[in-house]
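Provided below are the primary sequence and the corresponding predicted coordinates.
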Amino acid sequence: MGIIARNFKENIYSTFVVTCAYVWVCLIKALGESHAREHFRFAVDCRALFEPALPITYFGNCVLSCFNSATKSDLVGEDGIAGAAEVIRNGIQGMKDDDGLLKRAANYFASIQSAGSERICTVAGSPHLKVYDTDFGWGKPKKSEVVSIRDARTISFAERGDGQVGVGVEVGLALKESEMDVFASIFADTIKFLS
C-alpha cells in the first residue's frame, strides 16, 4: 500500500483514482458475490481529448464511459487497492491515447456485453460538477444526494459539501443494512491498517 501513498503524493494517482479504487475494493469485499471478474465504469468529459480540443464552452454531448475490468482475486488480494488504482488510472490514460477515445466509443457496447452477468460498479457524479455551488435562487444546498444510486453497484461522488475547497470528497452508497454494516467495517479496518 506504500506504493499508492507514494504515487499519490507524486501526483501519479488523483484523488478520484485513489478514492474510487478504495471504495470499489471495499464494496467488492462487502458484497462477497462470486464473480471471476469485476468491472468499474465512470463518465469522462472528452472535450479536451480531441485534437484540436473542443472549447470549454462547447454545448453538446461529449461524455464517454470509461469501462475498466480486473480479476476479483487481484482486487481482494493484499495489494487490491493498488491494483484497482492502477486499473482505473490506466483506463483514464488509455482514453488519452491518439486513437483510444474513438476505439472506446466504437467498442463501448461490446465491452458492456462481454461483462455478461458479472458485476459492473458505476460512479455517478464528480467533484468537478460542483453541486454545492448550485443556487436556484433559494441558496446553495446543504446536502446533495444522488437518488439513482439505489442499486448496490453504484457509487455517488461529489466535492465536499461543507465549503472546504480542495480538501476531501463525498462518497455515497446505497446498500442493504447488513451489507452496509459489512462495508463500514471493512472500510474502517482498512483505513486503520493504512494509517
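That came through fine.

When you work out contacts or count neighbours from here on, use the C-alpha atoms and nothing else.
Will do.

Helices along this structure, start to end?
Using DSSP state H, the helices assigned to the chain run over residues 2-9, 15-31, 72-76, 80-96, 100-114, 177-194.

So what touches the fourth one?
In other words, helix 80-96. For helix 80-96, the surrounding residues in contact (C-alpha atoms under 8 Å, 6 or more residues apart in numbering) are 1, 3-4, 13, 17-18, 20-22, 24-25, 40, 49, 66-70, 74-75, 100-101, 104.

buried residues in that helix?
80-89, 91-92, 94-95 (16 or more other C-alpha atoms under 10 Å).

For Ala152, state which of the residues you listed is nearest.
Ala84 (18.6 Å; C-alpha to C-alpha).

returning to that earlier point: tabulate the helices of the chain (TSV), appending distance to Pro55.
Supplementary listing: the helices of the chain in TSV, determined by distance: least, C-alpha to C-alpha, whole Å:
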stretch	distance to Pro55
helix 2-9	29
helix 15-31	23
helix 72-76	38
helix 80-96	17
helix 100-114	17
helix 177-194	40
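
residue nearest the centroid of the chain?
The centroid of the chain falls nearest to Cys20 when counting by C-alpha atoms, centre = their mean (4.0 Å).

Please list all residues in contact with that one.
Going by C-alpha under 8 Å, 6+ apart, Cys20 touches Ala85.

Show me what counts as buried in stretch 14-22.
Along stretch 14-22, these residues count as buried under the neighbour rule (16+ other C-alpha under 10 Å): 15-22.

take the one below as the second:
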Amino acid sequence: MGCNKLATLMKVARVTRDYIKPSSITPPHLRNFKFSLLDQLAPSLYAPMVFFYPMQDISNIKAATSYRVNHLKRSLSPFLNRFYPFAGRIKDHVSIDCNDAGVEFFEAKVINTCLNDFLRLPNANALKQFLPVDIESNKSMDHLVHVQTNTFECGGMALGICWSHKITDGGTASTFMKGWSSMASGLGDEVVPEYVASSLFPPMDSSIKQHALKLDKDRTTTRRFVFDGSKIVKLKDKVASKEVPKPTRVEAVSSLLWQCATKASRANSGSQALSVMSQSMNIRRRTLPPLPDTSIGNLVGYYIAKMEENSDHIMHLEDLVTKQRQGKTEAINNYAKKLQGNDAYVVIQELFKEAGSLLRRDDVEFFKCLSTCGDGLYDADFGWGKPAWQSLVSLGYKNTFALSETKEGGGIEAWVTLNEDDMAIFEHDLNLLQFASSNPSVIEIQSEQELLKQVERRLIFDDPTYDFTLLTW
C-alpha cells in the first residue's frame, strides 16, 4: 500500500474524551509554578511524539485493548501527583497555575489500517492523525500536555502525546515517559522530577521578546531517512579528522544532511547563499554544577555553524563536523556555563542576536536541527513491552532535521523537511543514500510472517471458534 494511499484510506475516529486529574490535590504552596527564563524564551509550539505498541497477546484482543487504555488512565492519575505542573494551565508568561484541571485524554479507533500496514511504510502526514491536538493551531495552548490512544483493529496501539514546548524539551519528555511507564509497569524505580530550573534561571517579571524563528511552511515536504548503526560507524570514520578524531553520530549524520540539503538548495537557486545550521543541545550536564537528568523544563541551548565556501562551492564533511564541534564548544563555554550568573538574560540575548540577524537575511539558507538521541524514549514500557517504534512528528517547517534513535543498533532516524524542489534533488543524492535508507519498513517482514504462522496455528489448534475477522495484520 503506497504511503499517499495509506494516508488517504486511514481514518482515526475519536470515541471518548476525558480529563485525567492527579489522584491527590496539589498543596497550596505548590500551586504557582514559575517558568524559568529559558521556558519564557521558548516558542509557543507543541513537541509531538507517537509511540507504537503491537498486541502481544491475541487470545482476547478486545479485552486486552480495553485493559491497556484503562491502565494508562489509571496510572496517569497518581503519576501526576509528582508531575503536577502538567495537570495545570499556563497562567501568563511567568507562571503555571497548578490547579489540577487535568490532562486531556482522548480515546480513538483507527479504521481501514492495521498497525503493521502503517509500520511497513510510515507517513509523515498520517502520523499527525494520531495526535490529540492539531499542531497547526494554537488551540488549548494553555494546556501542558495532551494524550491520545489510537487502537487498531488488530489490537495494536499508537500513543500520541503533545507537550507544550514552554516547559518541555527532549529531556523532559523522556523523564515524563520514564516516570509514567515506570509507575504503570512497576518494573523500574520511581522517577522523581527535579523542579530547579526557575531557581537557577529566574524568570523576568516583565514581558520579554521571544527569539525569532523562521517558520516557513510554504510548499514543504517531509521525508524519513534511516541511518543504520553499522553505516553510521563508516560515516564517522569518513568524517573524522585531526580536529575531531572521534565525531559523535549526531555530528556525523547532521553534517551529511546539512551538506546534501545545501547542495540541493544551491542547485535550484543557482546562488551560493551562505548556509548556516543551528543545532540544539541539552545543557543539563553542561552547567556548573551539572543538573540532574530528571530536571524539568526547556533546558536546551543552541549553537550555530556556518558553511564557508571553497573552490568546490561546498565544504567537505570533515570540515562541517569541525565547524559543529567548534560551535558546540564555544556555546558550552560562553553560554551553558554562564547562564547561572546574574547576567543570564544578556547571555541568552547575545546567543540569539547572531541567529536573529542571520534569519532576517535573504541571502542566507538557515537550517535547524533538533535531536532526541540518547534520551531513552524507547524505554517507555507500560507493562506490555517497549514500543516497536517511536517517532517524532514533523511540524512541517522548511529546512529542519529532526533526529531520533532507532530501536536497536545505535542507528538514527531523520525526518527531513525541505521545500518540494529541494527535496526532489536531496532524496536522490548518492552521497546521502550511501549511508541512509529512504523510509524503510519499521517491521521485519520475515519475523512478521513467522508471527502470522504462529497465530494461525494457535487459532486452528487451540481455539477453532475464534473470529478470524480479527486477524487483520
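Done, it's in. Quick caveat, the model's predicted, so the values are computed rather than measured.

And the TM-score between these chains?
Once superposed, the chains reach a TM-score of 0.76 (TM-score structural alignment, normalised by the length of structure 1), with 185 aligned residues with a C-alpha RMSD of 3.3 Å.

Give me the nearest residue to the counterpart of Leu54 of structure 1 in structure 2, chain neighbours excluded.
Taking TM-score structural alignment, the alignment pairs Leu54 of structure 1 with Leu291 from structure 2. Beyond its immediate neighbours in the sequence, the residue positioned closest to Leu291 of structure 2 (C-alpha to C-alpha, 6 or more residues apart in numbering) is Arg284, lying 4.8 Å away.

now swap in Tyr302 of structure 2 and tell me
Nearest non-adjacent residue to Tyr302 of structure 2, counting by C-alpha to C-alpha, 6+ apart: Ser280, 4.5 Å away.

how close does the one you found sit to Ala402 of structure 2?
As for Ser280 of structure 2, its distance to Ala402 of structure 2 is 10 Å (criterion: C-alpha to C-alpha, to the nearest Å).

do the same with Pro48 of structure 2
12 Å.

for Thr294 of structure 2, same thing?
In this structure, Thr294 of structure 2 lies at 22 Å from Ala402 of structure 2, with C-alpha to C-alpha as the measure.

which one of those two has more residues nearby?
In terms of neighbours (other C-alpha atoms under 10 Å), Ala402 is the more surrounded of Thr294 of structure 2 and Ala402; the figures are 23 against 20.

That one reaches Cys369, doesn't it?
Yes: assessed by C-alpha atoms under 8 Å, Ala402 of structure 2 is found in contact with Cys369 at 6.0 Å.

so what corresponds to Ser65 of structure 1 in structure 2?
The equivalent of Ser65 of structure 1 in structure 2 is Tyr302 (alignment by TM-score structural alignment).

Its match: neighbouring residues, count only.
Residues contacting Tyr302 of structure 2 under the criterion other C-alpha under 10 Å number 23.

Who are the contact partners of it?
Tyr302 of structure 2 makes contacts with 278-281, 331, 351, as judged by C-alpha under 8 Å, 6+ apart.

With adjacent residues omitted, what lies nearest to Phe52 of structure 2?
If the residues on either side of it in the chain are set aside, Phe52 of structure 2 comes closest to Ala158, at 4.5 Å by C-alpha to C-alpha, 6+ apart.

Assign that neighbour to one of the three secondary structure states.
Reducing the assignment to helix, strand or coil with DSSP: H, G, I helix; E, B strand; the rest coil, the entry for Ala158 of structure 2 is strand.

can you pull the contacts of it?
Listed by C-alpha under 8 Å, 6+ apart, the contact partners of Ala158 of structure 2 are 50-53, 130, 149-151.

try it again with 10 Å
Remark: with contacts taken as C-alpha atoms under 10 Å, 6 or more residues apart in numbering, Ala158 of structure 2 is in contact with 50-54, 108-110, 115, 127, 130-131, 148-152, 387, 389-390.

The residues you listed in helices, which ones?
Among the contacts of Ala158 of structure 2, DSSP H puts 115, 127 in helices.

Lys130 of structure 1 pairs with which position in structure 2?
Per TM-score structural alignment, the equivalent position to Lys130 of structure 1 in structure 2 is Gly376.

My read is that that match contacts Glu405, right?
Yes: under the contact definition of C-alpha atoms under 10 Å, Gly376 of structure 2 touches Glu405, with a separation of 8.3 Å.

higher neighbour count, the two?
Set side by side, Gly376 of structure 2 and Glu405 show more neighbours around Glu405, with 24 against 18, by other C-alpha under 10 Å.

What residue in structure 1 is paired with that one?
In structure 1, the residue paired with Glu405 of structure 2 is Glu159, using TM-score structural alignment.
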